[in-house]
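*Asks:* Fold the following.
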Amino acid sequence: MSELPEGLAAFVETAGWGEAEVAPLPGDASFRRYFRLTQASGATAMLMHAPPPHEDPAPFLHVAHWLNDNGMRGPAILAEDASAGWVLTEDFGNDRMRDWLDLHPGEERAAYDAAVDALAALHRLPPGPFAPYDMAVYAREVALLTEWYCPAHGLDVDVDGHAAAWEQVLAPVLARQNPGVTVLRDYHAENIMLLGGRPGAPQGLIDFQDALVGHPAYDLVSLLQDARRDVSEELEAAMLRHYAAASGGTDHDFLADYATLGAQRNAKIVGIFTRLNARDGKPRYLAMIPRVWAALERDLAHPALAPVAAWFDANIPAELRAANGAFPA
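*Replies:* Below you'll find the predicted structure:
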């Protein structure tokens, strides 16, 4: 285990997995690392290393315990040492919804039906004991566009006007999101595990440590305007109808809020993907920006986004928008 993180052997020994084989797994856009442990019996578990000071597993544990206590399907926690950044969990297997659909494209509708049903079930619960998705958070996130993306393209934009336009369009969203629901914030096809290897099986949830209490439309946007997987406009519309049926209905205001939060999330992601390249040396995320930008443009066409759309018209060059925000090859 010489190439493995310091402290791993002692933690898994204490957890009763000291004899297990340790296999590193691909990471995500963070400092977290993942390992699969396999015992001689064939039993497996997942080990997450989220080392301080860059990471803190305590929020993940907090949300996981709440989800599992309330009938949702987060991974069972087998052992934890939050101060050292170690968490041992149930192994959900390898059937991520995105990878599974690559192999079974004809099951797309069934998989998304199940993912929307899981969200509707989450939204029927009282909101969890998490911080609010308030204006300060929305504003901080959307500012990533002007902090990272615009400078990367050499654009001198109206930063104050950007903030003011977003505050104007987000104010009615905030007024309508009380009492709110638990928002997982990164609910998409790469963070949904098909536990039975099929879309009708329980939806295993991962990567939910940033959960807040906010608007029910947010995680729908995350799922249906996926930065990492193409979701057709036809499927998006069908899933919005499916959510309405599963949740007791949506209205004009809900669809306006969906577009507003779609634009907010997509502007944030464009900024984050630019930062991942510029600050963290991860250029692969730049190739995803055109998909995100195309969804952003569709959201901006909604009348609820008029102030933000006007800012884009005045500050983002038409040729850049025509290229869906792409960086030069």
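*Asks:* can we go C-alpha only for contacts and neighbour counts from here?
*Replies:* Fine.
*Asks:* Surely Ala23 is in a strand?
*Replies:* Yes: assessed with DSSP: H, G, I helix; E, B strand; the rest coil, Ala23 lies in a strand.
*Asks:* who touches it in this structure?
*Replies:* Ala23 sits next to 35-37 when contact means CA atoms under 8 Å, 6 or more residues apart in numbering.
*Asks:* how about a cut-off of 10 Å?
*Replies:* By CA atoms under 10 Å, 6 or more residues apart in numbering, the contact set of Ala23 is 4, 34-38, 46-47.
*Asks:* Of all pairs in those, which one is the farthest apart?
*Replies:* Using CA to CA, the contacts of Ala23 span at most 15.6 Å, a distance reached by Leu4 and Thr38.
*Asks:* Tell me which of these two has more neighbours.
*Replies:* Using other CA atoms under 10 Å as the criterion, Leu4 and Thr38 rank with Thr38 on top: 17 against 12.
*Asks:* Ignoring the adjacent residues along the chain, who's closest to that one?
*Replies:* The shortest distance from Thr38 to any non-neighbouring residue, by CA to CA, 6 or more residues apart in numbering, is to Thr44 (4.5 Å).
*Asks:* Another for comparison:
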Amino acid sequence: MSVSDREQLRLDFLAAAGLAEAARAPLPGDASTRRYERLTPPGGPTLMLMDQAPAAESPPADPAWTPEQRHAAGWNAVARLSAGRIEAFAAVAAHLKSLGLSAPEIPALDAPNGLAVLEDFGDALFARVIEDGAEETPLYLTAIEALAALHEAGTPPEVLTGPGGDWPLLTYDETALQGGADLFVDWLPRLDARVAFDAAAVAEWREAWAPIVASGAAGASVMAHRDYHAENLIWLPEREGAARVGMIDFQDAVRAHPSWDLHSLLQDARRDVSPALEAEALDRYFALRPQVDRAAFMADYAGLAALNEARIIGIFARLIARDGKPRYRQFLPRMWRHLNANLDQPALAPVARWFDRHVPVEVRA
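*Replies:* Prediction:
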């Protein structure tokens, strides 16, 4: 579809939603194929236009596909990503709201064409509010309360229902977890000529991660936002309790280990979270969920956090080397610090030995 045809779809959609006269202001893009505009109707509250052309990415996974079929279909199927489908966003939003959590209302939706009008939560992203001088601890502890509420809701349904139709909530399984880890060995050598991984090194890599991958898949018991961090959470102080955390960018939600969103928040790629705040936030989480075996949980937390950090290093390497986005280089030192710290955990000794053999210390900085 041409740019002009896509724009005509947007215009027709907005007219049908009663927003033909709304002023439109594009928002800065991110690493995805999705785009947003802020809409300002005459005399009304601002809204958001979400625009995600359905054909812009490889297809999402069919729940019945085998690992081989997923690999053949492309990255979205391997990783069990939603391919940005609007119906996924709408179904996850409906589930979150049913639990008393804050996801945007969706006053207008055209799922087949990948368009939605959303409630505008504003610009008070946790990261920006903290930069402007707010105390970070209350915000993070409230984000923990929201996660605890999501986790205490128990095992989510296999199929979510929303205004755009049903959407399967797939498990973040062995194929997805290992596929994410493998981004590291696939892409770091294309960014940094000091490393090269032959077939034997890749086989050793997968063997080292196998227990962590298995534990992560076996522990997949809650809905995971999957991208839960200070750039995706919006402070809504006029609301009460956990609802003060406005959630966005959750269309890739899966059933996953409950540690996943915790380490995404507390071992963030984009901003420093002090060890003291991480410890306080974890204490709050376990206080809210006293039935959880903390020692076993934290072993999984370290392993899956390390895997996620390797995954993110691979993603950033791809964004820099393939997509020409050098700004992601600034985040690599922080991710290496997180990964190196987690590799000190005894359960990660096989992975740590792999890094000692194959990745020079000067690269891991």
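*Asks:* Next, the buried residues of stretch 352-365 of the second structure.
*Replies:* Using 16 or more other CA atoms under 10 Å as the burial criterion, the residues of stretch 352-365 of the second structure that qualify are 352, 354-355.
*Asks:* Might one say that Gly180 of the second structure is in contact with Ala79?
*Replies:* Yes: under the criterion of CA atoms under 10 Å, Gly180 of the second structure makes contact with Ala79 at 6.8 Å.
*Asks:* Show me what Ala88 of the second structure aligns to in the first structure.
*Replies:* Aligned by TM-score structural alignment, Ala88 of the second structure pairs with Pro59 of the first structure.
*Asks:* His151 of the second structure now?
*Replies:* So, by TM-score structural alignment, His151 of the second structure is matched to His123.
*Asks:* I'd like the next helix or strand past the helix or strand where that match lies.
*Replies:* Following DSSP states H and E, one finds His123 of the first structure within helix 108-124. Once the chain leaves helix 108-124 of the first structure, the next helix or strand it forms, by DSSP H and E, is helix 135-142.
*Asks:* and Ala245 of the first structure, what pairs with it in the second structure?
*Replies:* For Ala245 of the first structure, the residue aligned by TM-score structural alignment is Ala287.
*Asks:* and its match, which of the three is it?
*Replies:* Put simply, Ala287 of the second structure is helix when judged by three-state DSSP.
*Asks:* how near is it to Ala281 of the second structure?
*Replies:* Noted for Ala287 of the second structure: a distance of 10 Å to Ala281 of the second structure, by CA to CA, to the nearest Å.
*Asks:* what's in contact with stretch 79-90 of the first structure?
*Replies:* 7-8, 11-12, 14-17, 32-37, 44-61, 74-78.
*Asks:* again with stretch 314-327 of the second structure
*Replies:* With CA under 10 Å, 6+ apart as the test, stretch 314-327 of the second structure has contacts from 31, 180-192, 308-313, 328-332.
*Asks:* what's it aligned against in the first structure?
*Replies:* Stretch 314-327 of the second structure corresponds to residues 271-284 in the first structure, going by TM-score structural alignment.
*Asks:* end to end, how far does that stretch reach?
*Replies:* With CA to CA applied, stretch 271-284 of the first structure spans 14 Å between its terminal residues.
*Asks:* re earlier: average distance between the helix holding His123 of the first structure and the second structure?
*Replies:* Compared with the second structure after fitting, helix 108-124 of the first structure has a mean deviation of 0.6 Å; criterion: mean CA distance after the TM-score superposition for the first structure.
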